[in-house]
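**Student:** Predicted model and sequence follow; I will ask about them next.
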Amino acid sequence: MRSRWTALGVLSTGMLMTVLDGSIVTVAMPAMQDDLGFTPAGLSWVVNAYLIAFGSLLLLAGRLGDLIGRKRVFLAGTVVFTAASVLAGFAGSPALLIAARFLQGIGSAMASAVGLGILITLFTEARERARAIAVFSFTGAAGASLGQVFGGVLTDGLGWHWIFFINLPIGLAALLLALPALPADRGPAKGAGADVLGALLVTAGLMLGIYTVVEVERYGWASAHTLGLGVLTLALLAGFVLRQSRARTPLMPLRILRSRTVVGANLVQMLMVAALFSFQVLVALYLQKVLGYGAAATGLAMLPAAVVIGAVSLGLSARLGARFGDRRLLVVGLALLVLALGLLTRLPVHASYVSDLLPVMLLAASFGLATPALTNLAMSDAGEEDAGLASGLFNTTQQIGMALGVAVLSTLAASRTRTLAATGRDAAEALTGGYHLAFATGTGLLVAAIALTGILLRERGSRDA
């Protein structure tokens, strides 16, 4: 019993390290630009390099865990991520930092893709699994907000290099604990063999697709660059699906997509994550660019969100899910998130933190309801031989959602800001108007997620009745 919960602590620590890294960087980017001389376009690749490597390799890494052992993949990923973090901390040029971020994405994909797969094989009883997933989900949900706090404090106090150096002791501790705590496995699907062509098709397709999406703001949706690469992406992914239907040992057995629950949960997650980009990133930008907060103050302003998400994830979500069902809990969580983003569409230029922003931070508790319920649904039909694949798929759709959120919401916000500035609005007013449009679009994405939940994630048995 104790060893299973120790293993959960190791998996959660690994998840926390990678999630923190994803959000901690955003607060430190202005300091990186000043120190290393990034151009505005080049600076975006501090995030994009990580996102492309991470999002494109999750599916492959998850299946590798099923084939060669999830513990091996987790350990290897943690080693790569930790080493790349040290390299990023010592980076003295934009090119080296971007390369290190790409390596971090590779390591993070390996460790993250198999985490849920290990978890659901350790916790087979429904109530214990719900508690374990609540803890695991908390590290992802609250870790994003905590990253902004730590990013601000470390950047202001010690310099941006330390947002990467901090991963060294965390990574070493995770490795030392993982060796005895995680169960040894030789890969439940080891005899199936590897589909090399399928791996190449899906990795190339996802990498090209995410690259295309994150570059939309630069080239535009209707440009030859975006449309041409978009068509090539679809061709690669269509080739992958065709290959999986014919391969003797497919990388992604298409049987996993026969489950309406799995498909629905992944689609809902994609919409939810895309929408919540506006909360995690655009609120931080509003605090700094409109209200004039510093990096540390911005992180502290986001802290209440992390606290309430943690309290709900750890204290309520598993019990409420057991009583009312994951589907109902997901709908309630999404509805409250709609309310939170709806309030953000009314933010004034001269906002009061207590009256205008704190209520939104407290409503973020609903993320702690929605995420564990969604995770339970996404993994509910995964068998032992496909647990790593289901985990990798769930993480992949999360990253695709994030990339879409970056492309769609940031492009809309920037376009609206330019339009308002051209009419004579001052900078703060124009920025606020741009953010309003992004928040309204995010609200619409959450409404669509609720509709999909009603259509695809219907009650199944007494648990969700």
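**Tutor:** In hand now; what should we look at? As the structure is a prediction and not an experimental result, all values here were calculated from the model.

**Student:** all contacts plus neighbour counts: C-alpha atoms, from now on.
**Tutor:** Fine.

**Student:** For residue 447, see how far away residue 276 is.
**Tutor:** Computed with CA to CA, to the nearest Å, the distance linking residue 276 and residue 447 is 12 Å.

**Student:** which one of the two has more residues nearby?
**Tutor:** residue 276 (24 against 20; other CA atoms under 10 Å).

**Student:** this is the comparison structure:
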Amino acid sequence: MAASVPLRDRRRAAALAVLCAMALMIVLDSTIVAVAVPAIQADLGFSPTGVAWVVNGYLIGFAGLLLLAGRLGDLIGARRVFLAGLVVFTAASLLCGLATTAPLLVAGRFVQGVGGALASAVIFSLIVRLYPEPGSQARAIGVFSFTQAGGAAFGFVAGGLLTDAAGWPWIFLVNLPIGVAVLVVALRVVPREAGAGLREGLDVSGAILITLGLSLGVYAIVDGGFRYGVAALLLVVAFLVRQRYARTPLAPLSVLSRGRLLATGAAVVLIFATGMGFQFVNALFLQRVLGLDSIGTGLAFLPTPIVIGVLSLLVAPRMIARFGVRPVLLAGLGMLAAGLALLVRAPAEARYATDVLPSLIIMGLGIGVVIPAIIMLAMAGAEPGETGLVSGLTNTAQQAGGALGLAVLAVVAARVTDASLASGLGEVAALRDGYSRAYLTAAGFVTAAAIITALLPSRPPSIVDATPDDQPSTVGGAPNVILSKDACESGAR
């Protein structure tokens, strides 16, 4: 019996590695594509505005399917949905790499987004089922967070190297051997589980309404179309009405109406609006104010994921176990806001070592504990049959926040820059003003997330007893709990 525990732990670790590898593929794809956009535009003849659809096509497919994919994980099993997403994403990467026309590439990117949504929507569900113990769960989410942060930074460097050395198609084709390898391992180590069955919640009408609503909502954000936003809102309202009267709702209102879930969802939106928006704005700041090239920009970002890795892997689990989730989350948000505030003061003649690097390190210290803590808080209290749905909701909040943050910070930076140019400032100084205001806006997002976190009830919904941290859960079966009460109770400490 004693020998079986290390074997079980190794299998859990292998399954976590598979989940992280898929997440890494998705994150790398996003950042690599951002670097390769100019080459894609020149080769396929995209218009200046049309080339944005290389990114937007993916976002619409991704964000629109997250909630449905998460619920499907509960109904037919998270493993099946994850494997389907991995296969679709890998196959779509081949289509993108072989695309010879702009419409074909956009279509491939949309299908890639669908595959990414299927896999991403159930990753948190699989992690919390693999690691129900609070300490192990915090470490597992820390590993996942580091993978995402490191992948985002590495993507800038890899995108420049691949595009220059082999051409832009290889930013997609490189996914093929990786995807096949991950699939082979996933078939062996990702635990099987029996879902509730399609009869328990396959609301086709509701699925169509929410998928169209979320897709249109993301399109409204990236395109800035007010009428599309109104249409998206009406579709989401229609979906909620449908869930009220459906015999087998896709997303029961008893789950969607939980105040704690809605509040943590809002905090997730604000945190990821900060992260994604900052990544975009800071890349522009490094290139257009400091004068770095694409590879130099990627290297400039590297200290942040290194700090995130150390914090999320070694420090965050211990802090969460010692102080609880909410105090750690609040402390991390304070560090993140401090880093942004410091960056607001960077001058037009900024130097990386003195004006940028300290802020990136401080922000890394904050993000390293914020991401594991907010994900644990978002998943807290979910019943075993709801983990896919709650995971899908959390991922949807992340994507909505990312798209919103990108749009808002880009508009803020552009408007302030234009106003500064009109007042007679030079181009670099005007750009610095715009990016500085964007950093300040991002700090406002973080402050709002901290206020929401501070106002959360001290205790999550009633949860059954957790598996002790020194007793690993069975890999093949669903645990009886997702997160222990002690891991979330912060107000009592």
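**Tutor:** Thanks, I have it. Since the structure is predicted, the reported quantities are computational estimates derived from the model, not experimental observations.

**Student:** Overlay the chains and give the TM-score.
**Tutor:** Overlay of the two chains. TM-score (TM-score structural alignment, normalised by the length of the first structure): 0.94; 456 aligned residues with a CA RMSD of 1.7 Å.

**Student:** what touches both of residue 276 and residue 447 of the first structure?
**Tutor:** Shared contacts of residue 276 of the first structure and residue 447 (CA atoms under 8 Å, 6 or more residues apart in numbering): none.

**Student:** Relative to the centre of the second structure, find the outermost residue for me.
**Tutor:** Seen from the C-alpha centroid of the second structure, the residue lying at the greatest distance (CA atoms, centre = their mean) is residue 424, 39.6 Å away.

**Student:** burial measure for residue 125 of the first structure, as a count.
**Tutor:** Residues near residue 125 of the first structure, counting by other CA under 10 Å, number 10.

**Student:** now it: how far from residue 119 of the first structure?
**Tutor:** For residue 125 of the first structure relative to residue 119 of the first structure (CA to CA), the value is 12 Å.

**Student:** Give the equivalent position in the first structure for residue 219 of the second structure.
**Tutor:** Correspondence of residue 219 of the second structure to the first structure, assessed by TM-score structural alignment: residue 211.

**Student:** how about residue 111 of the second structure, what's its partner in the first structure?
**Tutor:** Aligned counterpart of residue 111 of the second structure in the first structure: residue 103 (TM-score structural alignment).

**Student:** Can you point out the buried residues in the helix or strand encompassing that match?
**Tutor:** For residue 103 of the first structure, the host element (DSSP states H and E) is helix 94-122. Applying a neighbour-count criterion of 16 or more other CA atoms under 10 Å, one finds 94, 97-122 buried in helix 94-122 of the first structure.

**Student:** Give the other helices and strands that that helix contacts.
**Tutor:** If you count contacts as 3 or more CA pairs under 8 Å, 6 or more residues apart in numbering; DSSP states H and E, helix 94-122 of the first structure packs onto helix 2-36, helix 45-68, helix 70-89, helix 126-157, helix 387-422.

**Student:** please redo it, this time with the cut-off set to 10 Å
**Tutor:** Packing contacts for helix 94-122 of the first structure, counted by 3 or more CA pairs under 10 Å, 6 or more residues apart in numbering; DSSP states H and E, involve helix 2-36, helix 40-43, helix 45-68, helix 70-89, helix 126-157, helix 365-379, helix 387-422.

**Student:** Looking at the ones you listed, which is nearest to residue 454 of the first structure?
**Tutor:** Within these, the stretch nearest residue 454 of the first structure is helix 365-379; the backing value is 13.2 Å (CA to CA).

**Student:** Counting by contacts, list what that closest one packs against.
**Tutor:** Where contact means 3+ CA pairs under 10 Å, 6+ apart, helix 365-379 of the first structure is packed against helix 94-122, helix 126-157, helix 260-277, helix 295-315, helix 317-324, helix 326-344, helix 387-422.

**Student:** correct me, but residue 388 of the second structure touches residue 119?
**Tutor:** No: taking contacts as CA atoms under 10 Å, residue 388 of the second structure lies outside contact range of residue 119: 11.1 Å.

**Student:** So for those two, which residues contact both of them?
**Tutor:** 66, 69, 70, 73, 78, 81 (CA atoms under 10 Å, 6 or more residues apart in numbering).

**Student:** contacting residues around the third one?
**Tutor:** The contact partners of residue 70 of the second structure, by CA under 10 Å, 6+ apart, come to 77-78, 81-82, 117-125, 251, 386-396.

**Student:** Kindly recompute the last result at 7 Å.
**Tutor:** Neighbour list for residue 70 of the second structure: 121, 122, 388, 389, 391, 392 [criterion: CA atoms under 7 Å, 6 or more residues apart in numbering].

**Student:** hmm, back to that, of the helices and strands packed on helix 365-379 of the first structure, which is nearest residue 440 of the first structure?
**Tutor:** Closest to residue 440 of the first structure of these, according to CA to CA: helix 326-344, at 6.7 Å.

**Student:** how far is that closest one from where the chain is centred?
**Tutor:** Distance of helix 326-344 of the first structure from its chain centroid, counting by CA atoms, centre = their mean, to the nearest Å, is 18 Å.
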